[in-house]
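Peer 1: Any chance you could fold what I've pasted below:
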Amino acid sequence: MEKITNLKDLLIEQIRELYNAEKQQQHALPKLKEKAEARELKLAIQYHLAETADHITRLEKVFQQLEVASFGEESEAMQKLIKEGYDLVERSSDPEVLDASIIAAMQYMEHFEMAGYGTACTYANELGLREIAEQLHFTLDEEKKIDEKLTEMAIAKINQKAKSPVIV
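Peer 2: Next up is the predicted model:
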């Protein structure tokens, strides 16, 4: 583990954390999509899976711009969020409740990423790394949009169904 001695080191560490978190999410999303019942939720997960691949590519470009390697510690935070999400999903027996659980699991992950991208973007701006800040901000906006879409989906339909699930 490298010492962090300045804001640029902290930025690099944050970006490595995000990179690892995106990679973990890339493996987690297909499992959630497979369990989802609502077609619109499956489509949202598929769309975000494609975005996640773009996020990874964008972060790889940031590493190149910073002239540093992408390796870093595994994101224990994302690992735990995914585990908690899977546990929640596994305990949801009704399809309508299951979809609400999947949305909750995804939003745990999205909120972690939004915090990380927001922080990294601030650091990049402070360091005068405008192009990197713009790339990070673009991804932050995408993370916010999927979070909003999930919230809208939950409020418009999925949570209502989960209130009175059909017991099979």
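
Peer 1: drop to CA atoms for contacts and neighbour counts, all remaining ones
Peer 2: OK.

Peer 1: residues near R39, how many?
Peer 2: Per other Cα atoms under 10 Å, the neighbour tally for R39 reads 10.

Peer 1: how near is it to P165?
Peer 2: According to Cα to Cα, to the nearest Å, R39 stands 17 Å off from P165.

Peer 1: cool, and D94?
Peer 2: Applying Cα to Cα to D94 and P165 gives a distance of 6 Å.

Peer 1: Ok, E143 next?
Peer 2: Taken as Cα to Cα, the span from E143 to P165 is 30 Å.

Peer 1: Could you check which of those two is surrounded by more residues?
Peer 2: Of the pair E143 and P165, E143 is the one with more neighbours under other Cα under 10 Å, namely 24 against 15.

Peer 1: structure for this one too, so we can compare:
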Amino acid sequence: MDQLKMETNGDADQQGQLIWKKSRRLMDYCNDPSLRDVVLINTLQKFIRHKINLLGTLSSYAIELDSSKWASILHKQLEDIKSLDNQFSELAEREINKKSHRNFTLTFFGGL
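Peer 2: Below is the predicted model of the structure:
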């Protein structure tokens, strides 16, 4: 991996800004805090899953380059970020989704 010369051209940053801008716009339409929480968790998971993809690719590439040092470092980071993603999923399932579903139903279906 030390052999690689990587340059950033800002594309990832622009994509991240676009994701965040769309999410902020959607949060502005949410009158209920639990619905905003759903959008926020979803946005964070988009960023996390992008990083999971990146780390997985780099880890595989490090293995192909026979660089066990970098493969080990990247694999550890990959496992850490997957754990974070799982924690957000559990939080959403345990707390946020139930509240937001109830509030979505009350808001959009007139309390049915």
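
Peer 1: Just give the closest residue to the residue minimising distance to the centre of structure 2, not the sequence neighbours.
Peer 2: Geometric centre of structure 2, nearest residue: Q45, 2.1 Å, by Cα atoms, centre = their mean. Take Q45 of structure 2 and drop its neighbours on the chain: the residue closest to it by Cα to Cα, 6 or more residues apart in numbering is D85, 6.4 Å away.

Peer 1: just Q135 of structure 1 next, same as before
Peer 2: Per Cα to Cα, 6+ apart, closest to Q135 of structure 1 is R58, 7.0 Å.

Peer 1: wait, the one you found sits on E134?
Peer 2: No. Distance between R58 of structure 1 and E134: 10.8 Å, which falls outside the contact criterion (Cα atoms under 8 Å).

Peer 1: Compare those two and say which is more crowded by neighbours.
Peer 2: Between R58 of structure 1 and E134, counted using other Cα under 10 Å, R58 has the larger neighbour count: 18 against 14.

Peer 1: quick one on the thing from earlier: what's the burial count for the aligned residue in structure 1 for the residue nearest to Q45 of structure 2?
Peer 2: In structure 1, the residue paired with D85 of structure 2 is D147, using TM-score structural alignment. A count of nearby residues for D147 of structure 1, using other Cα under 10 Å, gives 20.

Peer 1: if I pick D147 of structure 1, what's in contact with it?
Peer 2: Contacts for D147 of structure 1 (Cα atoms under 8 Å, 6 or more residues apart in numbering) come out as 107, 110-111.

Peer 1: Give me the next element, helix or strand, following the helix or strand containing it.
Peer 2: Assigned by DSSP states H and E, D147 of structure 1 belongs to helix 130-153. Downstream of helix 130-153 of structure 1, the next assigned helix or strand under DSSP H and E is helix 159-163.
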